[in-house]
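Student: the sequence and its predicted three-dimensional model are supplied below.
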Amino acid sequence: MKKTGILNAELSRVVAGLGHGDLLVIGDAGLPVPPGVPCVDLAVTLGVPRMLDVLDAVLSEMCVERAFRASEAGSVGGEIDARVGCALVTHEVFKERSAGAVAVVRTGEGTPYANVGLVSGVVF
């Protein structure tokens, strides 16, 4: 058993398998998952786990080259930006880009537009 980091086996596998330029989406409970895109469903109940908690765990293990989020995000947008600088896109564009994701991570977050797209970088 892992002692630290992401303990969810499926999420850990997805993060470990990312290559340069791969997209990982972390979303709220209502974000639609595009057909054909795997979903790592972490949602337990509304609000659990919070999207920001999942984002923090992923950022502790993932090298992020760039990120984007919906411009419609309210105060949660600022909290996302404080963790990882994001380009802003409309929610419709966000959903379109999600179709190219390696996976969508569904959280229990109930805040509208609490979604972020993370593009994998390299550590060298």
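Tutor: Nice, thanks for sending it over. Numbers count the residues shown, from 1 in each chain.

Student: CA atoms for contacts and neighbours, from now on please.
Tutor: Will do.

Student: what's the first-to-last distance across stretch 70-90?
Tutor: Between the opening and closing residues of stretch 70-90 lies a distance of 5 Å (Cα to Cα, to the nearest Å).

Student: hmm, who's touching that stretch?
Tutor: 52, 56, 66-69, 91, 94, 111-116 (Cα atoms under 8 Å, 6 or more residues apart in numbering).

Student: which parts of it are buried?
Tutor: 70, 73, 76-77, 80, 84, 86, 88 (16 or more other Cα atoms under 10 Å).

Student: same deal with stretch 10-27?
Tutor: So stretch 10-27, judged by 16+ other Cα under 10 Å, has buried residues 11, 14-15, 18, 22-27.

Student: presented hereafter is structure B, for comparison with structure A:
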Amino acid sequence: MNKHALLNADMNYLAATLGHTDEVTICDAGLPIPAQVKRIDLALTHGVPSFIATVKVWLATSQIEGIVLAQEFADVSPECHQALLAEIEAEQQATGRTFSVEYISHEAFKQRTGHSRAVIRTGECTPYANVIFKTGVVF
């Protein structure tokens, strides 16, 4: 059995096969997922699993070098936005790295998810609780 926090087989496989600059989206329950992109659907019910809990596990599993967020996230859902930024800051402190943070319109965000290797859907029901992670390298 895997002794790391991530037990989901599809997410483990995804993390193991990512290359530098590949993108992975973690989203709320409502974000449309392009048909051509792998969907890893974790949603069980409203709020389960949460966006932040899923982000925490992903950050413990995969090296990132940047994030992309919808501009609307900070205005519409400031608590969740701040919680995400706190997780990103903690990861920067833990790794000694600085990650890029890019804001784009929600419409552009939805289009960009089409370039993700996968979209991980949570049960989160907070508007705009979505992030695209740019994969980094561990060396």
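Tutor: Yes, it's here. Note that this is a predicted model, so its numbers are computed, not measured.

Student: where does the TM-score land?
Tutor: Once superposed, chain against chain, the TM-score is 0.95 (TM-score structural alignment, normalised by the length of the first structure); 124 aligned residues with a Cα RMSD of 1.0 Å.

Student: sec struct for the residue positioned nearest the centre of the first structure, please.
Tutor: In the first structure, the C-alpha closest to the average C-alpha coordinate belongs to residue 26, at a distance of 1.9 Å (Cα atoms, centre = their mean). Look at residue 26 of the first structure: counting by DSSP: H, G, I helix; E, B strand; the rest coil, its state is strand.

Student: contact partners for the equivalent of residue 107 of the first structure over in the second structure?
Tutor: For residue 107 of the first structure, the equivalent position in the second structure is taken to be residue 122, counting by TM-score structural alignment. Contacts of residue 122 of the second structure were listed using Cα under 8 Å, 6+ apart, and they are 26-29, 41-44, 47-51, 54.

Student: show me which pair in these is furthest apart.
Tutor: Pairwise distances among the contacts of residue 122 of the second structure were taken by Cα to Cα; the largest, 15.0 Å, belongs to 26 and 44.

Student: for residue 2 of the first structure, state which of the contacts of stretch 70-90 of the first structure is nearest.
Tutor: Taking Cα to Cα as the measure, residue 2 of the first structure sits nearest to residue 56 out of the contacts of stretch 70-90 of the first structure, at 17.6 Å.

Student: and the gap between the closest one and residue 79 of the first structure?
Tutor: Counting by Cα to Cα, the gap from residue 56 of the first structure to residue 79 of the first structure is 11 Å.

Student: cool, residue 96 of the first structure as well?
Tutor: For residue 96 of the first structure, the distance to residue 79 of the first structure (Cα to Cα) stands at 23 Å.
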